[in-house]
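Student: sequence and predicted structure are below.
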Amino acid sequence: MKILDGGVTSPKGFLAAGISAGIKNENKKDMAMIYSEKPCESAGTFTTNIVQAAPVKWDKERVYSKEKAQVVVINSGIANACTGEKGFHYCRQTALKASEVLQVKEGSVLVASTGVIGKQLPMDCLAKGIELLVPELKDSIEGGNNAAQAIMTTDTCPKEIAVEFEIGGKTVTIGGMCKGSGMIHPNMCTMLAFVTTDLAICKELLQEALSEVVKDTYNMVSVDGDTSTNDTVLLLANGLAGNQIIKEKNEDYNLFLEALNYINTILAKKIAGDGEGATALFEVKVVNAQTKEQAVTLSKSIVTSSLTKAAIYGHDANWGRILCAMGYAGVTFEPEKVDLFFESKAGRIKIIENGVATDYSEEEATRILSEEEVSAIADIKMGAAAATAWGCDLTYDYVKINADYRS
């Protein structure tokens, strides 16, 4: 597997663009489009929040039907959530406008929105934006990057990744982009992710692969404990790589699954590391658990602990907070057997052994915890299962950002 520069335009036949359509007051890029030269098989996973934005409902209808997808229209600034029948009608209007301009089927247009909840979309801006986006569509790195910029809200940087690998002697490429910084919590977050591939694969296996990968990637991310109304991951496959179509779980499928997992792991970590106000990516690994479910529950409990996140911000090896978070996670383990390590590119240090503090150096621990990426590894000595969760530290700026988000 080779890592590439680029994102959603890296696979054959995909173009993208991002422009300013006037939705945001700051004259920033706020509309993006992804277009495939050939209709695609599509797959998707969506928010578990009972309150679901209109675009989520629209995309579910499209993705879970047999109709192929060809276009994704995305806006930032306004979430089109809690907008009633009018909001859903605006999704249809957006799809209709895109279908007219691009000469594709209305049902092949997917939509996504992110931003402030409760506001109605300015459809004059959306319609004009679609007209402006189409001539800007490019199959270049620039086209993908413009789209990645346009879907940002409180993100501090665009988030992209692409890889290529071989299946049956054919070069297959997967590219992706995402946005997410706040209102981020497992089982998906205020996050949008768009993944494209030129692989030929049947729709059923495409959906199964995405659903499987999401469990260990986006569903293991938490910034602030709030699950959004708009979470969407869309995966499009146009088949232009020319491989023999994958219709069963064989070696080719496993190669694709491995690459897809890598793409979405990187995107999930980019979201966690760019959490609102964050200064560090906080990774939590629970190893030697009795079951995968136990490891998942414990790692999520640690990574979502506000006190632990605050300690990471302060570069403070306050391991008691981690054991406490494990203790209220709702699964059984033996605290007297737990070993805990902190790790970063500055080194690795054992903080507790068999539930008791080691004679560690506070200065060394602080040095390790002062890096931009920090890991806590909890060995619970009960089996061979493991899980990894990602989050970030909790800073003063998180409150500042969310106190005036609408202003």
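Tutor: It's in.

Student: alpha carbons only for contacts and neighbour counts from here, please
Tutor: Fine.

Student: in the chain, which spans are helices?
Tutor: For the chain, helices defined by DSSP state H occupy the ranges 54-63, 84-102, 123-133, 141-150, 203-216, 251-273, 292-303, 306-313, 319-327, 362-369, 396-403.

Student: the fifth one vs helix 54-63, what angle?
Tutor: On the basis of axes from the mean of the first three to the mean of the last three CA atoms, to 10 degrees, helix 203-216 is oriented at 140 degrees to helix 54-63.

Student: second one coming, line it up with the first:
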Amino acid sequence: MTDLSVANKTSTPVFDVTAIRRDFPILAQQVNGKPLVYLDNGASAQKPQAVMDAMDRYYREMHSNVHRGAHTLGDRATAAFEGARETVRQFVNAASTREVIWTRGTTEAINLVANGLAPRLKAGDEILVSHMEHHANIVPWQMVAERTGAKVVPIQVTPEGELDLESFDQLLGERTRVLALTHVSNVLGTVNPIASLIQKAKAQSVVTLIDGAQAVPHFQPDVQALDCDFYVFSSHKLFGPTGIGVLYGRAELLEEIPPYQGGGEMIERVSFERTTWNVLPYKFEAGTPAIAEAVGLGAAIEYLNRLDRNAMEAAENALLQRANALIETVPGMEIIGTARNKVPVMSFKIAGLHPSDIGTLLDQQGVAIRTGHHCAMPLMDFYGVPGTARASFAFYNTLEEVETLFTGLQKIQRLFA
């Protein structure tokens, strides 16, 4: 394993991005005859070799179903699977592994919570979300609202892309039952002040769910310090495999809400007269789980744990600062979202150019970005645009890649001038 990060004589963090990039084999390839510049990390981050090795080792050495096998392979698989759960518990600082539920991703985790809370909701109740939410943190609540008569109420954002705190204070009231809020916007990169908002919601006995999908790749959450009721995220944005995610839930709430799916594993006893549920966390994990994917997610977190996180954040901030400094080199370029506190995400438009054309032409130069509405149509409506181009950076990106992005944008602009 490479020596990922060291400190110099003055204790200033040094981040050896060249060494780190060797841990991500996919980054060494060429696309369309150009070195790959992967700037679509907000959609899905790349995986270090350690993740692929862990999953390969699971299939080669221990594949079996978990928990009830009366043989060695079953014991090995269960140990690896539950070991990954403990790794996640430590990552989010949950009080117990009972509070760590495996899901297919952030979307399923939010659906699980929304459906679980539905029996608590009635006509006139309100669910607060924000204008900057991903569709996954809007649509499940709308579906539950239709069934229960509750109402989904959006918190406004400012033109700069920050949460309008006055709007929040005005909307949080006696009818509020749920606050479902993103920790970090996938479009704007805005880091919301969720700790203070959770505190205000808690004072009014409002249940809080935080969508951490875009936060966890950049910093480590502490669910006990935040005091949230639920925190959700996906593996594939956290440098792990696709098809698995995490729901952290406060144990007393998870005990109260009903199971989301029925089947094997989530039961204690089944009869035609009555079925009783298994204990946490298995109550919410019906069927054979994504065992290799859980192992891979555990390996991804262990990989991140070997990084100097302060140095990593400093390196990512340097990428964003360099990108901001180069904006003026592309006339007509406008950034969507200029919050004071944000992760390295840059959504933009360029006068006279369609976002999809920008993405296609950058791809011809080996630069991968995301274009479109980014599953955030209400936010696009707020800004009056059909979509944006989005460059989202990770710790393995380099300052040279940022410059390659802007060189590509300059070429595109000249092409259409």
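Tutor: Cool, got the structure. Fair warning: this is a prediction, and the values are worked out from it, not measured in the lab.

Student: TM-score for this pair?
Tutor: For this chain pair, the superposition-based TM-score is 0.25 by TM-score structural alignment, normalised by the length of structure 1; 172 aligned residues with a CA RMSD of 7.3 Å.

Student: could you dump the helices of structure 1 to JSON lines with distance to Ala385 of structure 1 and mean neighbour count?
Tutor: Formatted as JSON lines, these follow (distance: least, CA to CA, whole Å; neighbours: other CA atoms under 10 Å):
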{"stretch": "helix 54-63", "distance to Ala385 of structure 1": "33", "mean neighbour count": "22"}
{"stretch": "helix 84-102", "distance to Ala385 of structure 1": "43", "mean neighbour count": "18"}
{"stretch": "helix 123-133", "distance to Ala385 of structure 1": "47", "mean neighbour count": "18"}
{"stretch": "helix 141-150", "distance to Ala385 of structure 1": "36", "mean neighbour count": "24"}
{"stretch": "helix 203-216", "distance to Ala385 of structure 1": "13", "mean neighbour count": "18"}
{"stretch": "helix 251-273", "distance to Ala385 of structure 1": "18", "mean neighbour count": "21"}
{"stretch": "helix 292-303", "distance to Ala385 of structure 1": "5", "mean neighbour count": "23"}
{"stretch": "helix 306-313", "distance to Ala385 of structure 1": "23", "mean neighbour count": "21"}
{"stretch": "helix 319-327", "distance to Ala385 of structure 1": "16", "mean neighbour count": "19"}
{"stretch": "helix 362-369", "distance to Ala385 of structure 1": "26", "mean neighbour count": "18"}
{"stretch": "helix 396-403", "distance to Ala385 of structure 1": "34", "mean neighbour count": "13"}
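
Student: export those helices to a markdown table and tack on distance to Val195 of structure 1?
Tutor: Shown next, in a markdown table, are those (distance: least, CA to CA, whole Å):
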| stretch | distance to Val195 of structure 1 |
| --- | --- |
| helix 54-63 | 14 |
| helix 84-102 | 20 |
| helix 123-133 | 19 |
| helix 141-150 | 11 |
| helix 203-216 | 10 |
| helix 251-273 | 8 |
| helix 292-303 | 25 |
| helix 306-313 | 30 |
| helix 319-327 | 34 |
| helix 362-369 | 33 |
| helix 396-403 | 28 |
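
Student: figure out which of the ones you listed is closest to Val172 of structure 1.
Tutor: helix 251-273 (8.8 Å; CA to CA).

Student: does anything pack onto the closest one? Which helices or strands?
Tutor: For helix 251-273 of structure 1, the packing partners by 3 or more CA pairs under 8 Å, 6 or more residues apart in numbering; DSSP states H and E come out as strand 159-167, strand 170-179, helix 203-216, strand 281-289, strand 385-392.

Student: among the helices of structure 1, which is nearest Leu236 of structure 1?
Tutor: Among those, the nearest to Leu236 of structure 1 by CA to CA is helix 203-216 (8.6 Å).

Student: and the angle for the closest one with helix 251-273?
Tutor: If you take the same axes, to 10 degrees, helix 203-216 of structure 1 sits at 40 degrees to helix 251-273.

Student: what angle sits between helix 203-216 of structure 1 and strand 385-392?
Tutor: 70 degrees.

Student: and Asp124 of structure 1, which of the helices and strands packed on helix 251-273 of structure 1 is closest to it?
Tutor: Asp124 of structure 1 lies closest, by CA to CA, to one member of these: strand 170-179, at 24.5 Å.

Student: buried sites along that closest one?
Tutor: Neighbour-count burial for strand 170-179 of structure 1 flags Val172, Thr173, Ile174, Gly175, Gly176, Met177, Cys178, Lys179 (criterion: 16 or more other CA atoms under 10 Å).

Student: so which strand or helix has Thr276 of structure 2?
Tutor: strand 275-277 (DSSP states H and E).

Student: helices and strands around that strand, which ones?
Tutor: strand 267-270.

Student: could you give me the buried positions within the strand it packs on?
Tutor: Of the residues in strand 267-270 of structure 2, those with enough neighbours to count as buried (16+ other CA under 10 Å) are Ile267.

Student: who does that strand touch, helix- and strand-wise?
Tutor: Contacting strand 267-270 of structure 2 under the criterion 3+ CA pairs under 8 Å, 6+ apart are the following elements: strand 275-277.

Student: beyond the strand it packs on, next helix or strand please.
Tutor: Next along from strand 275-277 of structure 2, by DSSP H and E: helix 291-305.

Student: now do the buried residues in that following helix.
Tutor: Neighbour count says helix 291-305 of structure 2 has 291-304 buried, by 16+ other CA under 10 Å.

Student: which one of these is nearest to Gly359 of structure 2?
Tutor: Ala300 (28.7 Å).
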